[in-house]
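> sequence isn't available, so here's the structure alone:
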């Protein structure tokens, strides 16, 4: 029985359009160019920040992030960044008595912005808050601490096989691979992903049936 559902953030809860568009504008490159570079590094299994380094060789990503914040052009999230199924899906899970946690690889600032949206979740945390990021095992140890349920009763939902499905499975959690965003679509039918995912879904609205099933 699933008692707790833990969800990734980028391309699970939120679209990444604004994130990459803002970076393209800041670096002075066309948005479609950076989008194509993101797709290229995704296909190669590389860190998505490598897209920024390809767009501007030698760029110090952390320094540019701080410069954006200082210039008032830093991270932003609002209701339009949420996928359409998020609020309904999370509210239905809580109605069923399931603990809902959102935990992904984001900055502490992104966590603040997410908490400000009033989502129907019991807890929202980020790798920036914890000081440890996926796919490190320590991240999933923290997930289990806040899940307040046994690994076999905890479901981790995400789009990225290497960051979400494989390490969550290794930690003993149940897993649901979401076909959403470039990572979710690119590897949706990869045999290793199919084998590792307990469920494969196209919408967060399907989570309720997993819980009651």
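Great, that's in hand. The model shown is predicted, which means the values in this text are computed figures rather than measured ones.
> contacts and neighbour counts: CA atoms only from here.
Will do.
> would you confirm that residue 21 belongs to a helix?
Yes. Under DSSP: H, G, I helix; E, B strand; the rest coil, residue 21 sits within a helix.
> find the nearest non-adjacent residue to it, please.
residue 31 (5.7 Å; CA to CA, 6 or more residues apart in numbering).
> got a list of what the one you found touches?
With contacts taken as CA atoms under 8 Å, 6 or more residues apart in numbering, residue 31 has the following neighbours: 20-21, 24-25.
> are any of the residues you listed buried, and if so which?
By neighbour count, with 16 or more other CA atoms under 10 Å, the contacts of residue 31 hold 20-21, 24 as buried.
> what about residue 46, neighbour count?
Residues contacting residue 46 under the criterion other CA atoms under 10 Å number 12.
> what about it, distance to residue 202?
Computed as CA to CA, to the nearest Å, the residue 46 to residue 202 distance reads 24 Å.
> how about the helices of the chain, start to end?
Counting by DSSP state H, the chain has helices at residues 17-27, 31-43, 50-55, 61-70, 86-95, 108-115, 127-130, 137-147, 166-170, 181-186, 191-196, 207-212.
> okay, those helices in CSV with distance to residue 1 next?
Shown next, in CSV, are the helices of the chain (distance: least, CA to CA, whole Å):
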stretch, distance to residue 1
helix 17-27, 35
helix 31-43, 34
helix 50-55, 40
helix 61-70, 42
helix 86-95, 13
helix 108-115, 28
helix 127-130, 27
helix 137-147, 14
helix 166-170, 16
helix 181-186, 25
helix 191-196, 18
helix 207-212, 7
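> one more to weigh against that first structure:
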């Protein structure tokens, strides 16, 4: 039985277009260049911030983030950043009695922006608030604490195998790999991902059928 579903944020609930476009504009670099480099470094198993350092070697990303905020060109999220299926799927899952948790690798400000959207979720938290990030075991221990459910009754949904599927499975949670965004599409049919994920989803709406089947 699935009692809690915990969701990754970037490219699971929220499009990353605006985030990387804003970095491109700040660094005075074509947006396509930034997008391509982010894809390249992540496919190589590197941190996505390495893409920014390829553009500007030695870049202190945290300091630059603070400078953007001070200049009024910082992080922003609104309704247009959400995938279309987010609100209806989360609302339907709650109506089925499932606890909905949103937890991903995001900043403290991102958590505040997400809460301001008044999403149908029981809890929203980010790595910036918890002081630990995926794929660490500590992050998924925090997810389990927030879920108020046993690991075998908690499903973690995300698009990234290394940050989402593999570590969630290692922590004992159920997992669903979402074919969405660059990482979700890149690894959707990888044999290791297929073997590691309890379910594979093409949209958040697929989770509703999964819950109905598992919960009877």
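Cool, got the structure. If you're wondering where the values come from, they're calculated on a predicted model, not measured in any experiment.
> related to what we said a few turns ago, and the buried ones among the contacts of residue 31 of structure 1, which is closest to residue 156 of structure 1?
Minimum distance to residue 156 of structure 1 across these is 25.0 Å, recorded for residue 20 (CA to CA).
> burial measure for residue 195 of structure 2, as a count.
Using other CA under 10 Å as the criterion, the residues surrounding residue 195 of structure 2 number 10.
> pull out the buried positions in stretch 6-18 of structure 1.
When burial is assessed from 16+ other CA under 10 Å, stretch 6-18 of structure 1 yields the following buried residues: 6-15.
> same deal with stretch 57-67 of structure 2?
With burial defined by 16+ other CA under 10 Å, the residues of stretch 57-67 of structure 2 counted as buried are residue 65.
> hmm, who's touching it?
For stretch 57-67 of structure 2, using CA under 8 Å, 6+ apart, the contacting residues are 49, 52-53, 74.
> ok, of these, which come out buried?
Buried subset of the contacts of stretch 57-67 of structure 2 (neighbour count, 16+ other CA under 10 Å): 52, 74.
> I'd like the contacts of stretch 57-67 of structure 2 as CSV, with distance to residue 193 of structure 2 appended.
Below are the contacts of stretch 57-67 of structure 2 laid out as CSV (distance: CA to CA, whole Å):
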residue, distance to residue 193 of structure 2
49, 24
52, 28
53, 29
74, 34
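> need the max-distance pair from the contacts of stretch 57-67 of structure 2.
Spanning the widest gap among those are 53 and 74, at 18.4 Å by CA to CA.
> closest to residue 123 of structure 1 out of the buried residues of stretch 6-18 of structure 1?
The shortest separation between residue 123 of structure 1 and any of the buried residues of stretch 6-18 of structure 1 is 9.4 Å, and it belongs to residue 6 (by CA to CA).
> how far away is that closest one from residue 110 of structure 1?
Taking CA to CA, one finds residue 6 of structure 1 at 17 Å from residue 110 of structure 1.
> could you find the closest non-adjacent residue to the aligned residue in structure 1 for residue 39 of structure 2?
Aligning on TM-score structural alignment places residue 39 of structure 2 opposite residue 39 in structure 1. Sequence neighbours aside, residue 182 is the residue nearest to residue 39 of structure 1 in space, at 6.9 Å (criterion: CA to CA, 6+ apart).
> how close does the one you found get to residue 40 of structure 1?
Taken as CA to CA, the spacing of residue 182 of structure 1 relative to residue 40 of structure 1 amounts to 10 Å.
> likewise residue 4 of structure 1?
Taking CA to CA, one finds residue 4 of structure 1 at 35 Å from residue 40 of structure 1.
> okay, those two: which has more neighbours?
A side-by-side neighbour count of residue 4 of structure 1 and residue 40, using other CA under 10 Å, places residue 4 first with 26 against 15.
> wait, isn't that one in contact with residue 152?
No. Applying CA atoms under 8 Å as the test, residue 4 of structure 1 and residue 152 come out as separate, 9.9 Å apart.
> what is in contact with those two at once?
Taking CA under 8 Å, 6+ apart as the contact definition, residue 4 of structure 1 and residue 152 share no neighbouring residue.
> restricted to strands, list the buried residues of stretch 6-18 of structure 1.
6-7 (DSSP state E).
> including distance to residue 209 of structure 1, could the buried residues of stretch 6-18 of structure 1 go into a markdown table?
Output for the buried residues of stretch 6-18 of structure 1, formatted as a markdown table (distance: CA to CA, whole Å):
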| residue | distance to residue 209 of structure 1 |
| --- | --- |
| 6 | 16 |
| 7 | 16 |
| 8 | 19 |
| 9 | 21 |
| 10 | 23 |
| 11 | 21 |
| 12 | 18 |
| 13 | 19 |
| 14 | 22 |
| 15 | 24 |
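> what is the nearest of the buried residues of stretch 6-18 of structure 1 to residue 79 of structure 1?
For these, the closest approach to residue 79 of structure 1 (CA to CA) belongs to residue 14, at 9.2 Å.
> what sits against the closest one?
Taking CA under 8 Å, 6+ apart as the definition of contact, the neighbours of residue 14 of structure 1 are 81-83.
> please name the residues that touch residue 30 of structure 2.
residue 24.
> not counting its neighbours along the chain, what's nearest residue 89 of structure 1?
Counting by CA to CA, 6+ apart, residue 89 of structure 1 lies nearest to residue 205, which is 4.8 Å off, once chain neighbours are set aside.
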